[in-house]
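A.B. asks: sequence plus predicted model, see below.
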Amino acid sequence: MGMVYMIVHDGSMLIKDEIKIKVRSKIKELEKETGAKIDEMNADTDLRLKKIKDDILLDAGKKADAERKKIDAQTNVEMNRMMLDVKEEVICDVVSVAMNELECNGPLKFKDELRRLLMRGTIECSTTDKLMILGNKETLDVFDLNYLDAVKKEAGRDVRFEKEVRKMGAGIVLWDEGNDMFLDYSFDGIFRSKEDEIRTSVSKILFG
């Protein structure tokens, strides 16, 4: 009986040991497979993360490039607008200075210009014999009575002054009494009527 127990007991121990060995071996094998799968999953995850990162960077790069181009375009538009504003300011300043110099610093030229404008007006108002000169004090001071008589003879018209001094810029306004029509020969009026032509000419001189 004792011998049988020992054999059975020892056999059981051997079986247990063998099972333990197989279990440990299986565990190691599973650990190895699991480790390989984990490594593979990690590698796949790294690739996916890298792709996501690359996509994000690429998208960010595209957006950044688009934003840069947008900013560049806006900057160019703003610079062009500023340049146009500067040119416009320079053109207006040049024209204004020229008009002031003509009126204030060159009385002979101013007088000649007013005479030219008046004669031009008498020609354009060819259907009437009565013309009235409207102007500011500086303009009317140019046309003394002797000068006015000379204009009347040259134009062959009844040209006279309006008694009221107008608050206006340099130049003259003619009132065609027969047709009840005003002709604006003030410097401001001429400038407005030929603004584009004057600006183009001044711009070419200033900026080429």
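C.D. replies: Perfect, thanks for sending it. Residues are numbered from 1 along each chain as shown.

A.B. asks: CA atoms for contacts and neighbours, from now on please.
C.D. replies: Noted.

A.B. asks: could you look up the SS state of residue 160?
C.D. replies: strand (DSSP: H, G, I helix; E, B strand; the rest coil).

A.B. asks: can you name every helix or strand that the longest helix along the chain contacts?
C.D. replies: Counting by DSSP state H, the longest helix found in the chain is helix 2-100. Applying 3 or more CA pairs under 8 Å, 6 or more residues apart in numbering; DSSP states H and E, we find helix 2-100 packed against helix 195-207.

A.B. asks: dropping in the other structure now:
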Amino acid sequence: MTERKCILTGDRADPDMLIRLAVGPEGQVLPDIRAKAPGRGAWIGVDRVALEAAIAKGKLKGALARAFKAGDLHVLDALPAMIEDGLRKALLDRLGLEARASMLLTGSEKIDVACRKGDVKLLLHASDAAADGNRKLDQALRVGQEAEGTDLAGITLPVDRNALSMAMGRDNVVHIAITDSRAAARLRGAIGRLESYLGCATEAPAHGEPASADAPGVG
């Protein structure tokens, strides 16, 4: 897909880093996280705090009315929470898919060995992982990447161990090591979208080819 324009800021970006909004059958504005809903859509690229402010001030409704050329739209109060839930689900679904495809490892001992061998492309920690466990695996990652003395480290996810365990169908998932480059890129994208929306981005996600700057903000 080509770039899309945020209807609130006017900034253009890869649609993988934006959120598409679609209109339901009764005029309600709903998140279309996977950008697959039929019909026209409008794109936003702001974090949750900015979105809540735009809703409270009526700016989002005005921008949507211009984008859809309709005035009978209903912006739900729960829209910001619905977007967060959808982005978190998309990340967990992606982790589940990569787990079933054997693209990742769990268990501190296995991850430590893989990190030191240089086989880990992306290291992830649950939000409630112990700091000491994170430090040990981060150090193993630096050893394997010949990056000792740098600040190279795993990403602490905005998701706890219970949610990770349920999504992956495994017990007590606290740390995750991605061993496939393409799987790592896919997960960076999902993590980046969620973290950007939450306003806590720690690593820029992988991007595809740059696209035309002439793409509209509706589509």
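C.D. replies: Everything's here; your move. Model, not experiment: these values are computed from the prediction.

A.B. asks: can you give me the TM-score here?
C.D. replies: Both chains were compared after superposition, and using TM-score structural alignment, normalised by the length of structure 1 their TM-score is 0.31; 101 aligned residues with a CA RMSD of 5.0 Å.

A.B. asks: mind listing what's buried in the helix or strand just after the longest helix of structure 1?
C.D. replies: On the C-terminal side of helix 2-100 of structure 1, the nearest following helix or strand under DSSP states H and E is helix 107-124. By 16 or more other CA atoms under 10 Å, the buried positions in helix 107-124 of structure 1 come out as 110, 111, 113, 114, 115, 117, 118, 119, 121, 122.

A.B. asks: distance from the chain centre to the longest helix of structure 1, please.
C.D. replies: With CA atoms, centre = their mean, to the nearest Å as the basis, the distance from the averaged C-alpha position of helix 2-100 of structure 1 to the chain average is 41 Å.

A.B. asks: what's the angle from that helix to helix 107-124?
C.D. replies: Relative orientation of helix 2-100 of structure 1 with respect to helix 107-124: 90 degrees, computed using axes from the mean of the first three to the mean of the last three CA atoms, to 10 degrees.

A.B. asks: what angle do helix 195-207 and helix 2-100 of structure 1 make with each other?
C.D. replies: Using the same axes, to 10 degrees, the direction of helix 2-100 of structure 1 lies 110 degrees away from that of helix 195-207.

A.B. asks: which elements pack onto the longest helix belonging to structure 2?
C.D. replies: For structure 2, the helix that runs over the most residues, judged by DSSP H, is helix 79-100. Taking 3+ CA pairs under 8 Å, 6+ apart as the contact definition, the neighbouring helices and strands of helix 79-100 of structure 2 are strand 28-32, helix 48-56, helix 161-168, helix 181-198.

A.B. asks: which one of the ones you listed lies closest to residue 13 of structure 2?
C.D. replies: Shortest separation from residue 13 of structure 2 across those is recorded for helix 181-198, at 12.1 Å, computed as CA to CA.

A.B. asks: quick one on the thing from earlier: quick check: next helix or strand after the longest helix of structure 2?
C.D. replies: Elements were assigned by DSSP H and E; along the chain past helix 79-100 of structure 2, the next helix or strand is strand 104-106.

A.B. asks: in whichever helix or strand comes after that following strand, what counts as buried?
C.D. replies: Past strand 104-106 of structure 2, heading to the C-terminal end, the next element that is a helix or strand (DSSP H and E) is helix 108-116. Within helix 108-116 of structure 2, the residues that qualify as buried are 108, 111, 112, 113, 114, 115, 116, counting by 16+ other CA under 10 Å.

A.B. asks: do stretch 96-105 of structure 2 as well
C.D. replies: Within stretch 96-105 of structure 2, judged by 16+ other CA under 10 Å, the buried ones are 96, 98, 99, 103, 104, 105.

A.B. asks: next: stretch 50-69 of structure 2.
C.D. replies: 51, 52, 54, 55, 60, 61, 62, 63, 64, 67, 68.

A.B. asks: which one of the helices and strands packed on helix 79-100 of structure 2 lies closest to residue 87 of structure 2?
C.D. replies: Closest of those to residue 87 of structure 2 is helix 181-198, at 5.5 Å (criterion: CA to CA).
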